[in-house]
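Student: Whatever this is, show me its structure:
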Amino acid sequence: MANRLNWIQEELDTLQQAGLYNRIRTIGSPQGAWLVVDGKKSLNFCSNNYLGFANHPRLLKAAQEAINRYGIGPAAVRSIAGTMEVHLELERRMAAFKKVDAAITFQSGFCANLAVIPALVGKEDVIFSDELNHASIIDGARLSGAKIIRFAHADPASLEQVIKEAAGTYRRALIVTDGVFSMDGDVAPLDKIYAIAENYDILLMVDDAHGEGVLGTGGRGIVDHFHLHGKVDIEVGTMSKAFGVMGGVVAGKPVIVDWLRQRGRPFLFSSAVTPPDAAACIAALDVLEESTELVDRLWDNARYFKAEMKNLGFDTGVSTTPITPIMLGEALLAQQFSRSLFENGVFAMALGFPTVPKGKARIRVMISAAHSRDDLDKGLEIFRKVGRELGVIQ
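Tutor: Okay, the predicted model is just below:
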């Protein structure tokens, strides 16, 4: 048996030599501006906890109350005996928050994409997909069996060109794009993409995982940001980032939501979101609907940090959101930079291939409303120190 597994060790050795082996650190505290990482207190520049909800007292209280009322797990898939009142309440609230007619929840944003794409298109169809779309979109598209045609990143002209070239070769079509691209922090030109979808009568889907709680009025997302309510057919999201919990959502027209209840495979074949998760998500909506304070603080922190990093001489790429990539190029340099940051008290992981293209390795800093100005200044000082030691900045 050992001989049959030799190739795996060889591949692992190759990853280590190339600086692409992912050494996973362990968290020993609640999420927040500071974490205990591998036993060491560290400034957290890694988590997707945009609004500080992962340890918010109102979310904790809601989850605890849900446990007392419903127990821990649903013990069934939604279509048999797993649909609880709290699930339906969350779906009503998410639809209202997103200003759509209906919503359906899944176990994660990844599961939401695996559910919706194969339910809408198949082997006779085509998917027009942004070349930098998230892995869950790519996997959902592959599972559908539809022909996948990529268009140049965030390029409406490229999208229109590939649509014209594919004319007459398919039964149905679907345009899919991320809203905020998680590695680069840029925003899809959804208004222009919508105009093309409307002109060619093609279904339009956006994955707003990094836009919820970040873009739009009070964090309502990219559709709100572009004032496209009622125009985007499918809006996919996650409750694991700005919402600080777990779960996925598909929001849009009632006929699509009803179809997913019948044919969304993660809905039909995997147990439902736990009641405490669903209740915590409702509490997050309560906070977001009461005030824009946390969203405003997130953006204030992001603008400050990004401007100061640029002043220090770092390349922050094309980001226009709180996602702040520190572009370093080579994976070995990015890993050394991450290790040096950690030694100095900052937790910020290196990202390399296949998460990002070869030659575009980076440190991705995730700014949060939970960070104080002092936290950001401490992080900036450590980035300055490490950047100079490694010759990245002068």
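Student: Only C-alpha atoms from now on, for both contacts and neighbour counts.
Tutor: OK.
Student: Could you measure from the one residue sitting closest to the centre of the chain over to residue 228?
Tutor: Geometric centre of the chain, nearest residue: residue 209, 3.8 Å, by Cα atoms, centre = their mean. Residue 209 sits 17 Å away from residue 228, taking Cα to Cα, to the nearest Å as the criterion.
Student: Ok, residue 257 next?
Tutor: In terms of Cα to Cα, residue 257 sits 19 Å off from residue 228.
Student: which of those two has more neighbours?
Tutor: Comparing residue 257 with residue 228 by other Cα atoms under 10 Å, the one with more neighbours is residue 257, at 21 against 13.
Student: returning to what we had before: which residue, neighbours along the chain excluded, lies closest to the residue nearest to the centre of the chain?
Tutor: If the residues on either side of it in the chain are set aside, residue 209 comes closest to residue 237, at 4.6 Å by Cα to Cα, 6 or more residues apart in numbering.
Student: Kindly report the same for residue 25.
Tutor: For residue 25, the closest residue by Cα to Cα, 6+ apart turns out to be residue 38, at 6.2 Å.
Student: I'd like the structure of this one too, to check against the first:
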Amino acid sequence: MREEKKLERLKQQGLYRKMIKVEPFDIDRSLIKGRPCLNFGSNDYLGMSEHPDLLEAFRTALDQYGLGQRASRYICGHHLLYENVEQKIAQWLHAESCLLFSTGYMANLGTLGALIEPEDLVLIDRCAHASLIDGVKMSKASYKVFRHNDVGHLEDCLKRYAHKYSMTWVVCESVDSIFGDILPIQNIVDLKERYAFRLIVDEAHGVGVFGKQGEGVIVEKDCFQNVEVRMITMGKALGVCGGAVLGSKSIVDTVINKGRTSIYTTAMPLPLAAGLLLSVDLVQKAEVQRAHLYKLIGLCEEAHSPIVPFYFEGAERVKEVSDFFLERGFFIPAMRVPTVPKGKECLRLTLNATHKIQDIQRLLKELSDFKRE
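Tutor: Take a look at the predicted model:
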């Protein structure tokens, strides 16, 4: 069968994937393949997913509302609680309006599909998340790829192509989801003085981590007035589930009316929305967790965020190294093609505020020793 041949090719290339059973048994430790280990694969940057107040809010809402929401928000699944969450997020992140989605992936897919027209041009970062790429493809617009965080190459693309289209969009992430480097947002905003384009930034790994109250990279750099569209996820620093788009009222209203991944799906369960309502408050007040997380980031040479890559050549090799460290009590997932470009295979170390300094120091020493061997 065709599927069996495809799977066999993946195995031969060292790219065959299997889901790993993970059983958390402590705030920063998990049983993986039956082995207790420190978990460096989680995006729960502030440890919010196990915050006792958040769990209690979920339980209370579960008793009050039940679990499933039974319909799309556009039929009979809407509730005032969603509006309260959207207003709170918009106020927190200095946006005029906000719309919730069931996941961050759906937020990206639905937003780009709703806003970008087939006659537009999209300039998208080479390392943009798969959901952004799929959103661009859904729009049926022409698109060009610029080198990762390379403002010079972006400007070259604007010079060469933008004048040929009715509207140009630039799409990127504030914090790269694999390599952890920070978007040079001010340099990109400066290009607006010379070129007409709209900016879409995915803040999935920025919100909760950066900014005095976790507002993200765009607010921290005081560029929120120059970024037309932002997307966030609730499944990382906020410790819950879901996604959202932020922008002007007209931007968000357009997504409400044309965003297929919002219209044609059952609404988020109300207990999750109740959790989000509290999580936004908890994240804003999480100065202690953010300060500790920054200390951990500071231990890692050349790290800019909680995402720290360690490169090894080839898909099979990086998988072998990941398995080796699992045997040593550290779960560090291997990033392979198509998640990363060929030649950029790496272990992705993800730091959380629940990790201890001594554990990071021990891991870094073992990684250093391993690379010297």
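Student: Report the contact partners of the residue nearest to residue 209 of the first structure.
Tutor: Counting by Cα atoms under 8 Å, 6 or more residues apart in numbering, residue 237 of the first structure touches 109, 112, 207-209, 212, 248-250.
Student: ok, now residue 271 of the first structure?
Tutor: By Cα under 8 Å, 6+ apart, the contact set of residue 271 of the first structure is 74-78, 82, 107.
Student: Could you find the counterpart of it in the second structure?
Tutor: Matched by TM-score structural alignment, residue 271 of the first structure corresponds to residue 266 in the second structure.
Student: ditto for residue 353 of the first structure
Tutor: Under the alignment (TM-score structural alignment), residue 353 of the first structure pairs with residue 337 of the second structure.
Student: wait, doesn't that match sit right on residue 313?
Tutor: No: contact criterion Cα atoms under 8 Å: residue 337 of the second structure and residue 313 do not qualify, at 11.9 Å.
Student: Between those two, which is the more surrounded one?
Tutor: More crowded of residue 337 of the second structure and residue 313, by other Cα under 10 Å: residue 337, with 15 against 12.
Student: count of neighbours near residue 251 of the second structure?
Tutor: Residues within reach of residue 251 of the second structure, counting by other Cα under 10 Å, total 19.
Student: er, residue 366 of the second structure I mean
Tutor: Using other Cα under 10 Å, residue 366 of the second structure has 14 neighbouring residues.
Student: now do residue 318 of the first structure
Tutor: Residue 318 of the first structure has 12 neighbours, counted by other Cα under 10 Å.
Student: And for residue 363 of the second structure, nearest residue in space, chain neighbours not counted?
Tutor: Counting by Cα to Cα, 6+ apart, the residue nearest residue 363 of the second structure is residue 330, at 7.6 Å.
Student: What's the match for residue 43 of the second structure in the first structure?
Tutor: Residue 43 of the second structure maps onto residue 48 in the first structure, by TM-score structural alignment.
Student: How about the secondary structure of the nearest residue to that match once chain neighbours are set aside?
Tutor: Using Cα to Cα, 6+ apart and skipping the chain neighbours, the partner closest in space to residue 48 of the first structure is residue 241 (4.8 Å). Under DSSP: H, G, I helix; E, B strand; the rest coil, residue 241 of the first structure falls in the coil class.
Student: if I look at residue 241 of the first structure, how far off is residue 108 of the first structure?
Tutor: Distance from residue 241 of the first structure to residue 108 of the first structure, by Cα to Cα: 11 Å.
Student: more crowded one of those two?
Tutor: Using other Cα under 10 Å, the more surrounded residue of residue 241 of the first structure and residue 108 is residue 241, with 25 against 20.
Student: contacting residues for the more buried one?
Tutor: 48-50, 209-210.
Student: Now check it against the second structure: what is it aligned to?
Tutor: So, by TM-score structural alignment, residue 241 of the first structure is matched to residue 236.
Student: Could you do residue 112 of the first structure as well?
Tutor: By TM-score structural alignment, residue 112 of the first structure lines up with residue 107 in the second structure.
Student: Quick check: which element contains its match?
Tutor: In the assignment (DSSP states H and E), residue 107 of the second structure maps to helix 104-115.
Student: So what's the residue count around residue 134 of the second structure?
Tutor: Counted with other Cα under 10 Å, the neighbours of residue 134 of the second structure add up to 16.
Student: does it really touch residue 109, like I thought?
Tutor: Yes: using Cα under 8 Å, residue 134 of the second structure is in contact with residue 109, at 6.4 Å.
Student: in stretch 193-209 of the first structure, what counts as buried?
Tutor: Buried residues in stretch 193-209 of the first structure, counting neighbours by 16 or more other Cα atoms under 10 Å, are found at 193-194, 196-197, 202-209.
Student: And the strands in the stretch 251-373 of the second structure, which stretches?
Tutor: With strands called from DSSP state E, counting those that start in this stretch, the stretch 251-373 of the second structure shows them at 307-311, 330-331, 334-335, 346-350.
Student: okay, the ones you listed in JSON lines with mean neighbour count and distance to residue 260 of the second structure next?
Tutor: Output for the strands of the stretch 251-373 of the second structure, formatted as JSON lines (neighbours: other Cα atoms under 10 Å; distance: least, Cα to Cα, whole Å):
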{"stretch": "strand 307-311", "mean neighbour count": "20", "distance to residue 260 of the second structure": "31"}
{"stretch": "strand 330-331", "mean neighbour count": "26", "distance to residue 260 of the second structure": "37"}
{"stretch": "strand 334-335", "mean neighbour count": "24", "distance to residue 260 of the second structure": "30"}
{"stretch": "strand 346-350", "mean neighbour count": "24", "distance to residue 260 of the second structure": "32"}
